[in-house]
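# Sequence and computational prediction follow.
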Amino acid sequence: MSELQAVLFDMDGTLVETESLWQEAEVLTMAAYGSTWSDEEQHFALGGPFGRVVEYMAQKAHADPTDVAVTLVDAIDQLMSSRPLPIQPGIAELLAEARAAGLATGLVTNSFRRLISIVLKSTGLQFDVTVAGDELPENKPHPMPYEFACRSLGVDPVATVVLEDSMTGIASATAAGCFVVAIPHMAVIDAAPRQLIVPSAKDVSLGLLRELLAQ
């Protein structure tokens, strides 16, 4: 039994609908090297980590991974800067409820800091801490991103709820000791201990999160 201390959010797919933009960026990147990117490969890429995806793309395209990484980040940066970034249903309301209640909040993503900045500027959402994938030695599915967020906020992972939409992110949050609310937009997510699967963040409230941690 724990009293809720913090609510943490994944970014791509969970906070905002950007997975379609990532797929478009990956298609553009592979085309730049004379190769292709399929829907099946997009599912493989869902949630990252970025390095794994880039290594796969580079191997398939017979290109240098560093060059591929630069091309991909430039492509997604341009797309995210020029397209609407819809906030996923229920996210803004849950974040506002958490902040109004005095709970710690955080954004934890494998994406780069420059992409976090684009999302925050576009949505106007605010968090107590933001964790970027290019600022830590380990990314999801390693627990480090969520462990780092909890340490930065001064909260206990056991008393922290994480909203995630990919198996990569869920593995990270679970390994860090957090309770996970899984919102499977694209991934197939199986039931697991200390995890709740919901269709949308509209189905989540602070009252529900407190009840889950109190069990």
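That came through fine.

# drop to CA atoms for contacts and neighbour counts, all remaining ones
OK.

# The chain: helices as residue ranges?
Along the chain, the segments classed as helices by DSSP state H run 19-32, 39-45, 50-61, 65-82, 91-100, 113-123, 144-153, 167-176, 206-214.

# in the shortest one, what's buried?
For helix 39-45, the buried set under the neighbour-count rule, 16 or more other Cα atoms under 10 Å, comprises 42, 45.

# what's that helix in contact with?
Here helix 39-45 makes contact (Cα atoms under 8 Å, 6 or more residues apart in numbering) with 23, 53, 186-187.

# What is the burial count for residue 121?
12 (other Cα atoms under 10 Å).

# meant to ask about residue 94
18.

# Which residue, other than its chain neighbours, is closest to it?
residue 205 (6.3 Å; Cα to Cα, 6 or more residues apart in numbering).

# I'd like to know how many residues surround the one you found.
Residues near residue 205, counting by other Cα under 10 Å: 16.

# what's the answer for residue 63, then?
14.

# Can you tell me, leaving aside adjacent residues, what's nearest to it?
Using Cα to Cα, 6+ apart, the closest residue to residue 63 is residue 33 (7.3 Å).

# same question, residue 125
Closest to residue 125 by Cα to Cα, 6+ apart is residue 92, at 7.4 Å.

# State the distance from that neighbour to residue 124.
Distance, residue 92 to residue 124, by Cα to Cα, to the nearest Å: 10 Å.

# on that earlier part again, pull up the gap between the residue nearest to residue 94 and residue 72, please.
Residue 205 is 36 Å from residue 72, by Cα to Cα.

# Which among the contacts of helix 39-45 count as buried?
Judged by 16+ other Cα under 10 Å, buried ones among the contacts of helix 39-45: 23, 53, 187.

# I'd like the distance from the last one to residue 146, if you could.
When distance is defined by Cα to Cα, residue 187 is 20 Å away from residue 146.

# Included below, for side-by-side comparison, is a second structure:
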Amino acid sequence: MRPVAWDPVTTQLPAAVLWDMDGTLVDTEPYWMQAETELVGSFGGTWTHEDALQMVGLGLWVAAARLQAAGVALNADQIVDRMTGRVQELIAEQGVPWRPGARELVEALYAAGVPLALVTMSIERMARQIVDALPVPAFGVVVAGDLVTNAKPHPEPYLRAAELLGVDIAGCVAIEDSPTGLASATAAGAIAIGVPHMIALDDAPYSVLWASLEGHGPQDLAILLAERAHGETTVPDVSEASAP
């Protein structure tokens, strides 16, 4: 089937673009892994890289239960607070680690007038730290892990973001780096772009798989929307996409 071509006159931009944060907008997963390892170690336990990979994309309170099982003798709220605080310290010390092409795409979408929401399972205070580090006030809505009842992979976070922006989720594009996040976005009804980072997305429920956000602009998202409208099925970009 012939791909939909970009026409700036007739091709409609997304109603909104909904961004995951950790691992998608910013490369904070190594900070979380460090915080987890330090926390488990402080209680005499051992936390492996494989253990840390199993936490990618999880809601923080779900993750807290796994850390308790590893020997962390704190309640869930204490774990979330300590973990978040440590990651925020690392961001303050080392700077915001933007993912390749992410900040550029955010700024291009903002300039094009596309509404943006940050949909993260980190808590709001950390999400605001990242949003405030951007050179433009791009994110009109933040949906954080402490602001929803059901964490990803439940569709609530993405549905809530669309509701707060006042847009139809079917006209939205979501950008994610984890199977958990892609499951949430897909279940909500958004077009889901998977951008692999720490873990493979081969079996995740994505609409399209991109190796990176570098080189992609608003027109690429508009084409995905047009393809959905034409009933076409998007496929992985096999020429570039590969899990690290």
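Arrived safely, thanks for sending. The model shown is predicted, which means the values in this text are computed figures rather than measured ones.

# Would you give the TM-score for this superposition?
Overlay of the two chains. TM-score (TM-score structural alignment, normalised by the length of the first structure): 0.92; 215 aligned residues with a Cα RMSD of 2.0 Å.

# which position in the second structure aligns with residue 102 of the first structure?
Aligned counterpart of residue 102 of the first structure in the second structure: residue 113 (TM-score structural alignment).

# typed the wrong thing, it's residue 207 of the first structure
Match for residue 207 of the first structure (TM-score structural alignment): residue 219.

# who's in contact with residue 143 of the second structure?
117-120, 124, 157, 160-161.

# That one corresponds to which position in the first structure?
Match for residue 143 of the second structure (TM-score structural alignment): residue 131.

# Next: residue 196 of the second structure.
By TM-score structural alignment, residue 196 of the second structure lines up with residue 184.

# Not counting sequence-adjacent ones, nearest residue to that match?
residue 165 (5.0 Å).

# residue closest to the middle of the first structure?
residue 10 (3.0 Å; Cα atoms, centre = their mean).

# Roughly how far does the equivalent of that one over in the second structure sit from residue 140 of the second structure?
Correspondence of residue 10 of the first structure to the second structure, assessed by TM-score structural alignment: residue 20. Plainly put, residue 20 of the second structure is 14 Å away from residue 140 of the second structure if you go by Cα to Cα.

# Next, count neighbours for residue 117 of the first structure.
Look at residue 117 of the first structure: counted by other Cα under 10 Å, it has 11 neighbours.

# Roughly how far does it sit from residue 125 of the first structure?
Residue 117 of the first structure is 11 Å from residue 125 of the first structure, by Cα to Cα.

# How about residue 160 of the first structure?
20 Å.

# the more surrounded of those two?
Neighbours were counted for residue 160 of the first structure and for residue 125 using other Cα under 10 Å; residue 160 has more, 27 against 14.

# nearest spatial neighbour of the more buried one, skipping sequence neighbours?
Leaving out its chain neighbours, residue 160 of the first structure is closest to residue 6 (Cα to Cα, 6+ apart), at 4.8 Å.

# wouldn't that neighbour be in contact with residue 107 here?
No - the pair residue 6 of the first structure / residue 107 is not scored as a contact, 11.2 Å apart, by Cα atoms under 8 Å.

# The residue nearest to residue 94 of the first structure contacts residue 95, doesn't it?
No - using Cα under 8 Å, residue 205 of the first structure is not in contact with residue 95, being 9.7 Å away.

# Counterpart of the residue nearest to residue 184 of the first structure over in the second structure?
So, by TM-score structural alignment, residue 165 of the first structure is matched to residue 177.

# same deal with residue 85 of the first structure?
In the second structure, residue 85 of the first structure lands on residue 96 (TM-score structural alignment).

# cool, and residue 53 of the first structure?
Across the alignment, which pairs residues by TM-score structural alignment, residue 53 of the first structure is matched by residue 63 of the second structure.

# tell me the contacts of its match?
Residue 63 of the second structure sits next to residue 55 when contact means Cα under 8 Å, 6+ apart.

# And it, how far from residue 191 of the second structure?
On the measure of Cα to Cα, residue 63 of the second structure and residue 191 of the second structure end up 27 Å apart.

# Repeat that for residue 114 of the second structure.
Counting by Cα to Cα, the gap from residue 114 of the second structure to residue 191 of the second structure is 15 Å.

# what do you get for residue 223 of the second structure?
Taken as Cα to Cα, the span from residue 223 of the second structure to residue 191 of the second structure is 11 Å.

# Look at the two and report which has more neighbours.
residue 191 (28 against 20).

# Next, count neighbours for the closest residue to the more buried one other than its chain neighbours.
Spatial nearest neighbour of residue 191 of the second structure, excluding adjacent residues (Cα to Cα, 6+ apart): residue 173 at 4.7 Å. Residue 173 of the second structure is flanked by 27 other residues according to other Cα under 10 Å.

# picking up where we left off before, for the contacts of residue 143 of the second structure, give me TSV that also has neighbour count and distance to residue 206 of the second structure.
Compiled in TSV, these are given as follows (neighbours: other Cα atoms under 10 Å; distance: Cα to Cα, whole Å):
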residue	neighbour count	distance to residue 206 of the second structure
117	23	19
118	27	18
119	28	16
120	29	18
124	16	26
157	28	17
160	20	20
161	25	19
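
# Pick out the most distant pair among those.
124 and 160 (14.5 Å; Cα to Cα).

# Residue in the second structure paired with residue 142 of the first structure?
Using TM-score structural alignment, residue 142 of the first structure sits opposite residue 154 in the second structure.

# isn't its match right up against residue 182?
No - Residue 154 of the second structure is not in contact with residue 182 according to Cα under 8 Å; the separation is 10.1 Å.

# So between the two, which is more surrounded?
Comparing residue 154 of the second structure with residue 182 by neighbour count (other Cα under 10 Å), the higher total belongs to residue 182, at 30 against 18.

# Okay, the more buried one and residue 147 of the second structure: tell me how far apart.
19 Å.

# now residue 127 of the second structure
Counting by Cα to Cα - residue 127 of the second structure and residue 147 of the second structure are separated by 11 Å.
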